[in-house]
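# got a predicted structure here, sequence first:
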Amino acid sequence: MRKRVVLDSSAIAGATYDSERRTLVLEFREGDTYRYFAVPQFAFDALLVADSAGAFWNGVKDNYRYELLD
């Protein structure tokens, strides 16, 4: 199941999580969009409740393989 969320963040505009594929697509306000792989549900849930989504993701993003989307 895919779920898209608009974030109240100065760095991240939106996030789409696919729980079946365990992928997370993050749309950054600067314009780049990345897909992260093998992201567990708890990491997505933590992103949504973090005081700063950008700071939270910056601290954990290196745990996941990713690709820059066009």
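Cool, the structure landed.

# alpha carbons only for contacts and neighbour counts from here, please
Noted.

# what comes up buried for stretch 36-48?
36-37, 39-41, 44, 47-48 (16 or more other Cα atoms under 10 Å).

# would you mark the buried spots in stretch 53-67?
For stretch 53-67, by 16+ other Cα under 10 Å, it's 53-54, 56-57, 66.

# for the chain, which segments count as helices?
41-49, 53-60 (DSSP state H).

# then this one, side by side with the first:
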Amino acid sequence: MKAITVGDQRIECDELEEGRHGLVLYQDDRIVGYVPYDRLECVAQTRSPVASSSIRSIGYDDEADELEIEFQSGGVYRYAGVSQETYEEFLSARSHGTYFHENVRGQYDYHRIR
């Protein structure tokens, strides 16, 4: 998930805790940020869990046309220029690992975010 601030700063996290005056954001059990409620625009779920031996979750940012994949190994990668249609096919694929290898891997520019 990610917390988006009023100034459009995006802070990635996998867990959050509501405090008295804001949200404490955690990634892998360590604090990665704090956002006061008056600076918080929203919290958005970025990935959906999937049943796969190689892929833990899949997400899509339709504003940026970016596909985000979290692998079972813990690595998270963002792929640029991916269509909404490709994301939907990937999410509903019979085998997420096979779909990834046949339709995503080597087809798009990417970078590791974690």
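Structure's in. What do you need? Keep in mind it's a predicted model, so treat the numbers as computed, not measured.

# can you pull the TM-score for these?
Remark: TM-score between the superposed chains equals 0.88 [TM-score structural alignment, normalised by the length of structure 1]; 70 aligned residues with a Cα RMSD of 1.6 Å.

# quick revisit: check the buried residues of stretch 36-48 of structure 1 and tell me the two furthest apart.
37 and 48 (17.5 Å; Cα to Cα).

# re earlier: closest to residue 21 of structure 1 out of the buried residues of stretch 53-67 of structure 1?
Set against residue 21 of structure 1, the nearest of the buried residues of stretch 53-67 of structure 1 by Cα to Cα is residue 66 (13.5 Å).

# chain neighbours aside, what residue packs nearest to the closest one?
residue 36 (4.3 Å; Cα to Cα, 6 or more residues apart in numbering).

# ok, the equivalent of that neighbour over in structure 2 - contacts?
Aligned by TM-score structural alignment, residue 36 of structure 1 pairs with residue 79 of structure 2. Contacts for residue 79 of structure 2 (Cα atoms under 8 Å, 6 or more residues apart in numbering) come out as 66-68, 108-111.

# can you rerun that using 10 Å?
60, 65-69, 104-105, 107-112 (Cα atoms under 10 Å, 6 or more residues apart in numbering).

# measure residue 16 of structure 2 to residue 36 of structure 2 for me?
Distance, residue 16 of structure 2 to residue 36 of structure 2, using Cα to Cα, to the nearest Å: 13 Å.

# can you report how many residues lie near residue 58 of structure 2?
21 (other Cα atoms under 10 Å).

# next one: the one 5 residues further on
Number of residues near residue 63 of structure 2 (other Cα under 10 Å) recorded here: 6.

# just residue 74 of structure 2 next, same as before
12.

# the spatially closest residue to it that is not a sequence neighbour: neighbouring residues, count only.
With sequence-adjacent residues excluded and distances taken as Cα to Cα, 6+ apart, residue 74 of structure 2 is closest to residue 114, at 7.7 Å. Per other Cα under 10 Å, the neighbour tally for residue 114 of structure 2 reads 10.
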